[in-house]
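[1] model the following, please.
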Amino acid sequence: MECAHHEYNQESQQNSGFLRRNLWFCNEEVKTCTYNMLVRPILEYAGEVWDPHSNIQKQRIEMIQRRAARFCCSDFKRYSSVTTMLARLCWDTLEERRRRNRLTMLYKITKGLVGIEGKHYLMPANDTRTRGSNSLKFQRLYTRLDVHKGSFFVNTVADWNELPDEVVNSPTVEVFKQRLHH
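    Take a look at the predicted model:
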């Protein structure tokens, strides 16, 4: 999986370079739109199931978006704040976007909206010591292997159990996404 992600990372950097070479004269809106259409989908491809757990992997992916923010804002000054640029562009970190996408996928699994049967992977939490603030908690999955730490169910169940009741009991996917985003 690491090798496959490296290829996507390279492709997104190539697309970013293409945009920088050909759209340097365009306004912020055009640059942002092309980034969102051509680069970000590559960075987010299969993000629900591949979510890096090592800091170096996370930093490499985020760096592409941070460079894109500089490009979109046409601000390449050394001491300019990229965090401020990201806020101005209303861009969440890619890590946060992956988290929301994973949680949305788990919501779909629990509601039977996708072809994955949750009963094979998710066990209701019957222990009062399970952390979380909702009534639809699942048993946390523990692993000793680093490879497994970044897997979908291990990461997502931990995040799911922290969600409030009103989010996990949303009537539709759209409502779930809205409540999750706020």
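
[2] from here on, contacts and neighbour counts on C-alpha atoms
    OK.

[3] max-length helix in this structure?
    Ordering each helix of the chain by length in residues (DSSP state H) puts helix 2-22 first.

[4] buried residues in it, which are they?
    Taking 16 or more other Cα atoms under 10 Å as the basis for neighbour counts, the residues of helix 2-22 that come out buried are 5, 8, 9, 12, 13, 15, 16, 19, 20.

[5] what does stretch 98-107 rub up against?
    By Cα atoms under 8 Å, 6 or more residues apart in numbering, the residues outside stretch 98-107 that reach it are 44, 47-49, 51, 152, 156, 159-160, 168, 173, 176-177, 180-181.

[6] give me the buried subset of the residues you listed.
    Taking 16+ other Cα under 10 Å as the criterion, what is buried in the contacts of stretch 98-107 is 44, 47-49, 51, 152, 156, 159-160, 168, 176-177, 180.

[7] so which of those residues would you say is closest to residue 125?
    Distance ranking of those against residue 125, using Cα to Cα, places residue 160 first at 11.8 Å.

[8] quick one on the thing from earlier: what two of the buried ones among the contacts of stretch 98-107 are the furthest from one another?
    Put simply, by Cα to Cα the two of the buried ones among the contacts of stretch 98-107 set farthest apart are 44 and 168, 23.4 Å from each other.

[9] please provide the structure for the following sequence as well, for comparison with the first:
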Amino acid sequence: MYTTFIRPYFEYASEVWDGLTNFDSERLEKCQIEALRIITGLPIYCSHSSLYFETGLESLKERRKNRKLCLMYKIKNNQTPDYVSNLMPPSVSDMTSYNLRNRNHISTPFCRLNIYRNSFVPSSISMWNQLSDDVRNSESLRKFKSKINSLNKLPKYFNTGKRNLSIIHTRLRHGVSKLNYDLFRVNLLHESSCMCGYKREDSEHFFISCPLYFYDRQQLINKMLSLNFTFDIGTILFGDTERPNKENEDLFKAVHTYISSTKRFD
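    Purely as a prediction, here's the structure:
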């Protein structure tokens, strides 16, 4: 819903106005960050990198950059009207007979002011010239997009199970849960110890060693062994991307059962 109905409002005709100030760019990014918090269920004090990791989305700034590069590709391959193509200055090879290393670059116009330097033509040319010849000479726009896109592919099994348990699992994965150590790190608690007496109640202690959940843990261990997963904190939190999606879904369901049966987050 966000990417279809809301995000287009944040980037309509962004090729034209991408020369906005850093202050305005950050204000716009905050709108997306708030949407990502709603999507993931992560708290306000979690890092932006965690939000982007859990959603597999790009920042608006990165998307604007890629949109400008895609328009440059269309211009260079005569896929735009003449009034757009005519905005581009000639290439270096058209301006000199010397066999220069940058002969395939587009000549950069002189920019006296930053407001012009950040506008579409100069900024897009600068980014275009930084691309390798292999990327610029892509056979189609689709292949060009795939080469410049830095989209993080989110494992499908991350969305397994009931939303409330999935959110708790996600928070444990990024160290922003209601465990005492996670709250202590952000100054929401004065004490980081577990009720069992151990000094640090974090995700690893909760899943691997806390004696309060011994019997619940045995069921989780047995289930993971039956699925041929190694019982360690990395596998519990992130699964195994080398294994089939269905096996990881079964693993995450077992983890959610453990989270629910401990009643630690009720």
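
[10] how close are the two chains, by TM-score?
    With the length set by TM-score structural alignment, normalised by the length of structure 1, the two chains reach a TM-score of 0.72; 144 aligned residues with a Cα RMSD of 2.0 Å.

[11] can you tell me the SS state at the residue nearest the centre of structure 1?
    Note on structure 1: the residue nearest the mean C-alpha position is residue 98, at 1.2 Å, using Cα atoms, centre = their mean. When the structure is reduced to helix, strand and coil (DSSP: H, G, I helix; E, B strand; the rest coil), residue 98 of structure 1 reads as helix.

[12] translate it into the numbering of structure 2.
    The alignment partner of residue 98 of structure 1 in structure 2, by TM-score structural alignment, is residue 64.

[13] what separates that match from residue 114 of structure 2, distance-wise?
    Look at residue 64 of structure 2 and residue 114 of structure 2: by Cα to Cα, to the nearest Å, they are 18 Å apart.

[14] returning to that earlier point: what's the farthest-apart pair in the contacts of stretch 98-107 of structure 1?
    In the contacts of stretch 98-107 of structure 1, two members sit farther apart than any others by Cα to Cα. They are 44 and 168, at 23.4 Å.

[15] and for the counterpart of residue 169 of structure 1 in structure 2, the neighbour number?
    Residue 169 of structure 1 maps onto residue 137 in structure 2, with residues paired by TM-score structural alignment. Residue crowding around residue 137 of structure 2 was assessed by other Cα atoms under 10 Å; the count is 15.

[16] the buried ones among the contacts of stretch 98-107 of structure 1 in strands, which ones?
    In strands, judged by DSSP state E, none of those are found.

[17] in TSV, list these along with distance to residue 140 of structure 1.
    Listed next are these as TSV, based on distance: Cα to Cα, whole Å:
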residue	distance to residue 140 of structure 1
44	25
47	21
48	18
49	17
51	17
152	12
156	9
159	10
160	10
168	16
176	21
177	23
180	20
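
[18] between the residues you listed, which is nearest residue 136 of structure 1?
    Of all those, the one sitting nearest residue 136 of structure 1 is residue 168; the distance, using Cα to Cα, is 7.1 Å.

[19] does that closest one touch residue 138 like I think?
    No: assessed by Cα atoms under 8 Å, residue 168 of structure 1 is found out of contact with residue 138, at 11.7 Å.

[20] relative to residue 86 of structure 1, how far out is the residue nearest to residue 20 of structure 1 when sequence neighbours are not counted?
    Once its chain neighbours are removed from consideration, residue 20 of structure 1 has its nearest residue in residue 71; the separation is 7.1 Å (Cα to Cα, 6 or more residues apart in numbering). If you measure residue 71 of structure 1 against residue 86 of structure 1 using Cα to Cα, the figure is 11 Å.

[21] next: residue 4 of structure 1.
    For residue 4 of structure 1, the distance to residue 86 of structure 1 (Cα to Cα) stands at 27 Å.

[22] surely residue 16 of structure 2 meets residue 119?
    Yes: with the criterion set as Cα under 8 Å, residue 16 of structure 2 and residue 119 qualify as a contacting pair; they are 7.3 Å apart.

[23] ok, how many other residues are close to residue 166 of structure 2?
    By the criterion of other Cα under 10 Å, residue 166 of structure 2 has 21 neighbours.

[24] residue in structure 1 paired with it?
    In structure 1, no residue is matched to residue 166 of structure 2 (TM-score structural alignment).

[25] which helix or strand contains the residue nearest to residue 20 of structure 1?
    Secondary structure assignment for residue 71 of structure 1, by DSSP states H and E: helix 55-73.
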